[in-house]
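Colleague: Compute the structure for the input listed below.
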Amino acid sequence: MANDAVAGNALSVAPAGIGDGDDPVRGVLAAFTRDLITAVDETLAGFLATEVASLGGIDAAMGGFAATARDCVLAGGKRVRPTFAYWGWRGVVGGDEPLPPVLPALAALELLHTFALVHDDVMDASDTRRGLPTAHRAAAERHRAAGHAGDPDRFGEAVAVLIGDLCMVWADRLLGHAALPPARLLDVRRCYDQMRVETVAGQFLDVLGEHDAANWSVDRALRVARYKTASYTVQRPLLFGACLAGVAPDAPLIAAYTRYGLAVGEAFQLCDDLLGVYGDPETTGKPAGDDLRTGKPTALLMVARQLATPAQRRSLDRVGEALTDRDVDLLAELVVDTGAVHRIGRMIDERVTEALTALESASIDETARIALTGLATAATKRRA
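Modeller: Model (predicted):
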């Protein structure tokens, strides 16, 4: 990336038709995404270097802990939330507004995301994330290797909770580095706080669903998708970007962004439901079939139960039991046979159409419209 492109005004964009084949949307997205992700990562690395050094002054062990938290943040990822926030902002300000004043706020969303991921992995007892051991598993292994007293798994979970908490605090601190007028920063903070509240609400419903699957439904699974994923992945980041640009809460654009964000965010989670059963572990970084093993009542499984014959439903009742790999494969095939995979694919397409319809009526920068159009598809036609 050309650093002066980020330090200057708008991020550079490839000419139409340059990039992935002759598709102008993908060409635009490729250029913008590369530059934006690099800018976010550089902002995070610089901020975290100072934070880790400061915590290392407390105790040598604290320095190692802080470095582990830093590594969780910088371990990769698609930077989806800063990307949607950027385009929410860019849709309002156009191409000439300098990026550096708002870049800390965009990067803060990635720290919030790390908080959610690390805690989610503890709650789901996940073994891997992005192809690597999850934070709690890695901490437990270090406990064993050091020969420390006590339960390594319990220690690992405690460390992971603290890593998530630290990332939440870091997100707050980095958000405060945004160079915005105080009144606008207060409005941004209100949007940010609502995003956090809705994330917690969605996460609670997700946990509850695993322990009350008998009382779950397709509607309730979609409610989890709306609050656990749509809100803090697409909808609120877009509104966050609009707040960074100074848009009033009652402006027509807010309604358009909300409609688009909910539709794409729900489609994003529905895609995740499919990847959780049928994704390639080499690409997703997580084992396939985890949702079948745990019995998580995703929209995919709820639709499968809804469409299943009585015999198929009896087989689906085994979801969440101690299953062999062969059992998981057979259940995955059964879900396809019910027609649920086809139905979920149709639901994804319907939501993408809804999102694009919302964009048609929005008064936004044309480059942002092109990017958000491409993102609606890219976020829901992915393999990881």
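Colleague: Could you use CA atoms for every contact and neighbour count after this?
Modeller: Fine.
Colleague: Thr380 belongs to a helix?
Modeller: No - the assignment for Thr380 (DSSP: H, G, I helix; E, B strand; the rest coil) gives coil, which keeps it out of a helix.
Colleague: Could you measure from it over to Glu350?
Modeller: Thr380 sits 11 Å away from Glu350, going by CA to CA, to the nearest Å.
Colleague: For the comparison step, fold the sequence that follows:
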Amino acid sequence: MRSMDVGSDSEMVESLARARGAEDVGLVDDIIANRLDRHAHVLTSVGDELSTVVAVLRDAAARGKRLRASFCLWGARGAADGELVPGAVETAAAIELFHLAALVHDDIMDNSDARRGLPTVHRRFADEHTRDGRHGDPDGFGSAVAILAGDMCLAWSDDLLATAVVDIDRDIRHATRMIWSQMRDEAFAGQYLDMLSQTIPATSITRARTVLRFKSARYTIGHPLGIGGTLGGASPTLVGQYDAIGLSAGEAFQLRDDLLGVFGDPAITGKPAIDDIREGKRTLLVALAERSASRTERRLLADCLGNPNLTEDQLSAVREVLSASGAVTVVEDRIARLADEAFATVDELEVDRVTRQALTCLIDRCLWRQS
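Modeller: I've put the predicted structure just below:
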């Protein structure tokens, strides 16, 4: 973790950054809640049965970390001398709704049972189907409802973005839309390559890094910063610096996520630690282990990756291989190097001190988190 400057002035800046960040997140939460209420009114007017769908989405949305929204908002503040520009909060909320849609769909693809400490959306509706003794396949019903729920969130996110940028300068509106579109396309492309990699017996380091970059790195930090910065009228230089932060800090964020996906405490992460191996995630962590492991260890990895019946004992064996091969150490070292790169770029930003401090704290939170 990066050490902060000490002294009353630095403490004041950090305190102000935290206060503004908390206030901004509160505004985002309010917008999301209001949007869900508005759509709930329409849905439940069609049928009271839809109230359950809205309630499940409310639960899932309320537990978000708001990292992407925070990067968007501070990206905007950094471009506008610390001020909160028109449309930034709504745009940040739109990013969060897009992210919720991505998570709902991702959990179906990964057959995940838990997310953010709750049953995943498809699991909740499958369990409801079983509990109520309905006809048909519970899992099929749960997945179908979750697909609809995710699709609604995608549509709502785009509606919210359109509302956010309707009254701003036409060129800024167009530029913001372009980054938004690129973010969506790259996230979808990264997700496809991630699924494709699970169908191939060997793990490619090149493919793993490509997935890491586009499914998570730019989508989590770089694009939200860029979208916010564009709304705030950022110069091409600042937008480029934001993208550089996104590439380094975003990659480190996903590498930390990969480690937590295998070694994390489910009570803290809110999801089982067995899922990534059971689903056969071909992460950089796995690719590095395969490169350095013995023939016996590689055979064990091959037997366990993608095994739907993976046991806790087998997971422990995989963890041992990942550690003994040196892969965990390599990944931790890379996270530290990427962190240094990200912090160095933050230090070079021509932004106000509060924004610089806020971005430092956000990156710190991403890279050394436990959930």
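Colleague: what's the TM between chain one and chain two?
Modeller: Put the two chains on top of each other and the TM-score (TM-score structural alignment, normalised by the length of structure 2) is 0.92; 362 aligned residues with a CA RMSD of 2.1 Å.
Colleague: picking up where we left off before, which of Thr380 and Glu350 of structure 1 has more neighbours?
Modeller: The neighbour count for Thr380 of structure 1 versus Glu350, taken as other CA atoms under 10 Å, is higher for Thr380 (23 against 14).
Colleague: Not counting its neighbours along the chain, what's nearest the residue mapped onto the more buried one from structure 2?
Modeller: The pairwise alignment with structure 2 assigns Thr380 of structure 1 to Leu367, based on TM-score structural alignment. Closest residue in space to Leu367 of structure 2, ignoring its immediate chain neighbours: Phe253 at 5.3 Å, by CA to CA, 6 or more residues apart in numbering.
Colleague: Which strand or helix spans that neighbour?
Modeller: Taking DSSP states H and E as the criterion, Phe253 of structure 2 maps to helix 236-263.
Colleague: Kindly provide the distance from the aligned residue in structure 1 for the residue nearest to Leu367 of structure 2 to Val169 of structure 1.
Modeller: Mapped onto structure 1 by TM-score structural alignment, Phe253 of structure 2 lines up with Phe268. According to CA to CA, Phe268 of structure 1 and Val169 of structure 1 sit 27 Å apart.
Colleague: Please say which of those two ends up with more neighbours.
Modeller: For Phe268 of structure 1 versus Val169, the count of surrounding residues by other CA under 10 Å is larger for Phe268: 27 against 16.
Colleague: my read: that one touches Ser231, true?
Modeller: No - using CA atoms under 8 Å, Phe268 of structure 1 is not in contact with Ser231, being 11.0 Å away.
Colleague: picking up where we left off before, could you check the distance from the match of Thr380 of structure 1 over to Ala217 of structure 2?
Modeller: Distance, Leu367 of structure 2 to Ala217 of structure 2, by CA to CA: 12 Å.
Colleague: shared neighbours of those two, anything?
Modeller: Any residue near both Leu367 of structure 2 and Ala217 by CA atoms under 8 Å, 6 or more residues apart in numbering counts here, and that gives Ala249, Ala252, Phe253.
Colleague: Could you find the closest non-adjacent residue to the first one?
Modeller: Counting by CA to CA, 6+ apart, the nearest residue to Ala249 of structure 2 once its immediate chain neighbours are dropped is Ala342, at 5.6 Å.
Colleague: Run a quick neighbour tally on Ala102 of structure 2.
Modeller: With other CA under 10 Å as criterion, Ala102 of structure 2 counts 19.
Colleague: oh, I was asking about Glu49 of structure 2
Modeller: 11.
Colleague: Which residue of structure 1 is paired with it in the alignment?
Modeller: Using TM-score structural alignment, Glu49 of structure 2 pairs with Ala61 in structure 1.
Colleague: next one: Gly64 of structure 2
Modeller: Per TM-score structural alignment, Gly64 of structure 2 is aligned with Gly77.
Colleague: Kindly report the same for Leu288 of structure 2.
Modeller: Using TM-score structural alignment, Leu288 of structure 2 lines up with Val303 in structure 1.
Colleague: repeat for Asp81 of structure 2
Modeller: Checking TM-score structural alignment: Asp81 of structure 2 goes with Gly94.
Colleague: got a list of what the residue lying closest to the match of Leu288 of structure 2 once chain neighbours are set aside touches?
Modeller: Closest residue to Val303 of structure 1 in three dimensions, ignoring its sequence neighbours and counting by CA to CA, 6+ apart: Ala340, at 5.6 Å. Listed by CA under 8 Å, 6+ apart, the contact set of Ala340 of structure 1 reads Leu300, Leu301, Val303, Ala304, Leu307.
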